[in-house]
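S.K.: sequence first, predicted model second:
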Amino acid sequence: MKIFAVILLAIIAVLGWQTYSGRNGILQYRETEQKLKAASSHTERLQRRNQALEDEISDLKQGNRVVEELARSELGMVKQDETFYRVIEKEDKPSPSK
């Protein structure tokens, strides 16, 4: 009877170990879950980036106005016979008390 109890205990221990750390066990499940979360967040970032690029391509296909706007803002281009003025706003400073 003692041998039977020892064998049964050994089988339960092996099965418990397999459930926790064996193939398709709890440890592997947690690791796969973490990898899935990382891949999902990376995919989300790439989808937002792709959407922004698609929007910009759509704008560029619409006409020269967008191209001109990009050239002016990113490259600082000025048309011929055009004068460039830079407006610097005043900072709000408290006026001195009289």
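M.R.: Yes, it's here.
S.K.: switch to C-alpha atoms for all contacts and neighbour counts from now on
M.R.: Fine.
S.K.: residue contacts, the residue sitting furthest away from the middle of the chain?
M.R.: Ranked by distance from the centre of the chain (CA atoms, centre = their mean), the top residue is residue 1, with 60.8 Å. Counting by CA atoms under 8 Å, 6 or more residues apart in numbering, residue 1 makes contact with nothing.
S.K.: put this next to the first one:
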Amino acid sequence: MKLSPGRQVVLALLALLFVGLQARLWFGEGSLRHVSALKTQVADLKEQNAKLAERNRLMAADVKDLKQGTEAVEEIARKDLGMIRDGETFFLIMEKPKP
């Protein structure tokens, strides 16, 4: 069965269109591989955002404690600066080095 020249041209154009669409589907921007990589990137960024949101929440709580009371300030002064209250005695217990 022989096709007419007009049908051959239409068939060739359809084949080229099909190949072009398949190439876009598998390669380049918007391809399946590209979409998969973007989905992975989105998941990683969501995880990172969740960690940063938790960190921000903890820092906001620390700021609130520092603004509202002296207990947090005292804790930081004792822990980070080694300060003690008036009338307190500081004992530093040294452990013997292990041989």
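M.R.: Nice, I can see it. Treat the numbers as computed from the prediction; the structure is a model and nothing was measured.
S.K.: which residues of structure 1 does stretch 75-90 of structure 2 align to?
M.R.: Using TM-score structural alignment, stretch 75-90 of structure 2 corresponds to residues 69-84 of structure 1.
S.K.: what does that stretch rub up against?
M.R.: For stretch 69-84 of structure 1, using CA under 8 Å, 6+ apart, there are no contacting residues.
S.K.: residue in structure 2 paired with residue 58 of structure 1?
M.R.: Using TM-score structural alignment, residue 58 of structure 1 pairs with residue 64 in structure 2.
S.K.: with residue 29 of structure 1 instead?
M.R.: Per TM-score structural alignment, residue 29 of structure 1 is aligned with residue 35.
S.K.: now for its match, how many residues are close by?
M.R.: 12 (other CA atoms under 10 Å).
S.K.: which SS class is the residue nearest the centre of structure 1?
M.R.: Using CA atoms, centre = their mean, the residue of structure 1 that lies closest to the mean C-alpha position is residue 45, 3.2 Å off. Here residue 45 of structure 1 is helix, with the state taken from DSSP: H, G, I helix; E, B strand; the rest coil.
S.K.: roughly how far does it sit from residue 75 of structure 1?
M.R.: Applying CA to CA, to the nearest Å, the value for residue 45 of structure 1 to residue 75 of structure 1 is 27 Å.
S.K.: now swap in residue 50 of structure 1 and tell me
M.R.: Residue 50 of structure 1 is 23 Å from residue 75 of structure 1, by CA to CA.
S.K.: show me which of the two is the more surrounded one.
M.R.: Using other CA under 10 Å as the criterion, residue 50 of structure 1 and residue 75 rank with residue 50 on top: 12 against 9.
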